[in-house]
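Visitor: got a predicted model here, sequence first, then my questions.
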Amino acid sequence: MSIRHSLLALLQDQPRYGYQLRVEFETRTGATWPLNIGQVYTTLDRLERDGLVAREGDDGGGHVVYSITAEGAAEVQGWFAAPVERNNPPRNELAIKLALAVTLPGVDVQAIIQAQRVASIRALQDYTKARRDTAANQRTADTAWLLVLDSLIFQTEAEVRWLDLCEARMVQQAQSAGQSAARKTSNGVTEDAAPLNADNRR
């Protein structure tokens, strides 16, 4: 998530101080990705250093108000115009957890999948209800939150489907391992019986 560009976009709307930027960001995204206020001010310091924002001064209440510069406006317009790159996908803790689980002995992968499926379906139900309630209000201000909810719903649906695939793959792997073990046992019996049969013929 680009906090840098998100703050620039909000400053393009109007000058604000750090806490206002945090509140606006969380309001417009439904507080799905909460911001740490320290992170906001650290980002503002970097944006100021890079000439993308400038301090307007004190608002009279002890808050430093920031405004976007021409360079900052160009930066945020470029951000809106460019597609989000997938070269470095964000870390997916669930995918990492399962990838490690299948490579380590003694880990019940099926239990991990089942527990996650229950949690994911519960989250999907919550997102769907929130979307239904928000859509019923039919307010223009809710459009941003609806977009976020749609994204969360689609992502969670995809996660449930992926978990189904993971479970099917585990079942298939277990069946293949069982068949392989059965073949080994069968071959072992045949090899052991061969000399005995030869002796019997003599």
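Guide: Perfect, I can see it now. Numbers count the residues shown, from 1 in each chain.

Visitor: from now on I want contacts and neighbour counts done on CA atoms only, so please keep to that.
Guide: Will do.

Visitor: Ala99 sits in which helix or strand?
Guide: Assigned by DSSP states H and E, Ala99 falls within helix 93-101.

Visitor: buried residues of stretch 6-15, list them for me.
Guide: 7-12, 15 (16 or more other Cα atoms under 10 Å).

Visitor: nearest to Thr190, out of these: which one, please.
Guide: Leu7 (72.8 Å; Cα to Cα).

Visitor: now the closest one, what's its secondary structure?
Guide: Secondary structure state of Leu7, per DSSP: H, G, I helix; E, B strand; the rest coil, is helix.

Visitor: what's the distance between it and Glu157?
Guide: Leu7 sits 30 Å away from Glu157, going by Cα to Cα, to the nearest Å.

Visitor: for Leu163, what are its contacts?
Guide: The contact partners of Leu163, taken as Cα atoms under 8 Å, 6 or more residues apart in numbering, are 113, 117.

Visitor: same thing with Asp58?
Guide: So Asp58 contacts 64-65 (Cα under 8 Å, 6+ apart).

Visitor: okay, how far is it across stretch 72-89, tip to tip?
Guide: Terminal-residue distance, stretch 72-89 (Cα to Cα): 26 Å.

Visitor: check stretch 94-108 too.
Guide: With Cα to Cα, one end of stretch 94-108 sits 15 Å from the other.

Visitor: A further structure is provided below for comparison with the first:
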Amino acid sequence: MGQIYSTLERMLKDGLVVLEESEGQGEERKVYRITEAGLEELERWLARPPLKARPMRDEIYVRLGLLVDKDPARALELLESQRRVYHLQMAELTRARIQLARAQGPDRLRQEMMLDAALLHVEADLKWLDNCEARLRARGGQES
């Protein structure tokens, strides 16, 4: 939530959105409306590819980075527990993909693309875990 509101405040300051006060169901809410300048910036943003494929901010990278030299055995345990998390995530995404295949609607293509992206990222993450495990085990074998 903090990320969303700080981004909206920055966009408000930059003139990309305007704040419209509105009341809904007895409570005051903030409603933002995109400006013409905001629409132009959105079009520019949509036309550019992201500069980074995927930011390396995920907790697993930080945790593994701290454990790999300090405690390789714990690093291997972390890899195995993370592997279980990814397998559960993959099962959930696969169930969602199967349900979506039975559905109809105007959002289906967008949803299929997002689910495919998520599944492919989990597959890549699992492959990366396998690579990390192999490297840790090889290093452990050399030190013995």
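Guide: Everything's here; your move. The structure presented is a predicted model; accordingly, all values stated were derived computationally and were not measured.

Visitor: ok, back up a step: now the buried residues of stretch 6-15 of the first structure as TSV including distance to Val84 of the first structure?
Guide: Shown next, in TSV, are those (distance: Cα to Cα, whole Å):
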residue	distance to Val84 of the first structure
Leu7	17
Leu8	17
Ala9	16
Leu10	19
Leu11	21
Gln12	20
Pro15	26
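
Visitor: map Ala9 of the first structure across to the second structure for me.
Guide: Under the alignment (TM-score structural alignment), Ala9 of the first structure maps onto nothing in the second structure.

Visitor: same deal with Ala70 of the first structure?
Guide: Looks like Ala70 of the first structure aligns to Glu36 there (TM-score structural alignment).

Visitor: thought its match was touching Val18?
Guide: No - the criterion here is Cα atoms under 8 Å, and Glu36 of the second structure misses it with Val18 at 10.3 Å.

Visitor: which one's more surrounded, these two?
Guide: Using other Cα atoms under 10 Å as the criterion, Glu36 of the second structure and Val18 rank with Val18 on top: 18 against 12.

Visitor: kindly provide the distance from the more buried one to Leu8 of the second structure.
Guide: Distance from Val18 of the second structure to Leu8 of the second structure, counting by Cα to Cα: 9 Å.

Visitor: circling back to that earlier point, which bit of the second structure covers the helix holding Ala99 of the first structure?
Guide: Using TM-score structural alignment, helix 93-101 of the first structure pairs with 59-67 in the second structure.

Visitor: what does the matching stretch contact?
Guide: Stretch 59-67 of the second structure has contacts (Cα under 8 Å, 6+ apart) with 74-75, 78, 82.

Visitor: quick check: end-to-end length of stretch 82-95 of the first structure?
Guide: Start-to-end span of stretch 82-95 of the first structure (Cα to Cα) is 28 Å.

Visitor: brain fart, stretch 7-23 of the second structure
Guide: Taking Cα to Cα as the measure, stretch 7-23 of the second structure stretches 22 Å from start to finish.

Visitor: what's the average distance of stretch 91-100 of the second structure to the first structure?
Guide: Superposed on the first structure, stretch 91-100 of the second structure shows a mean distance of 1.0 Å to its aligned residues (mean Cα distance after the TM-score superposition for the first structure).

Visitor: now the helices for the second structure?
Guide: Ranges of helices within the second structure are 2-13, 36-47, 59-70, 72-102, 108-143, based on DSSP state H.
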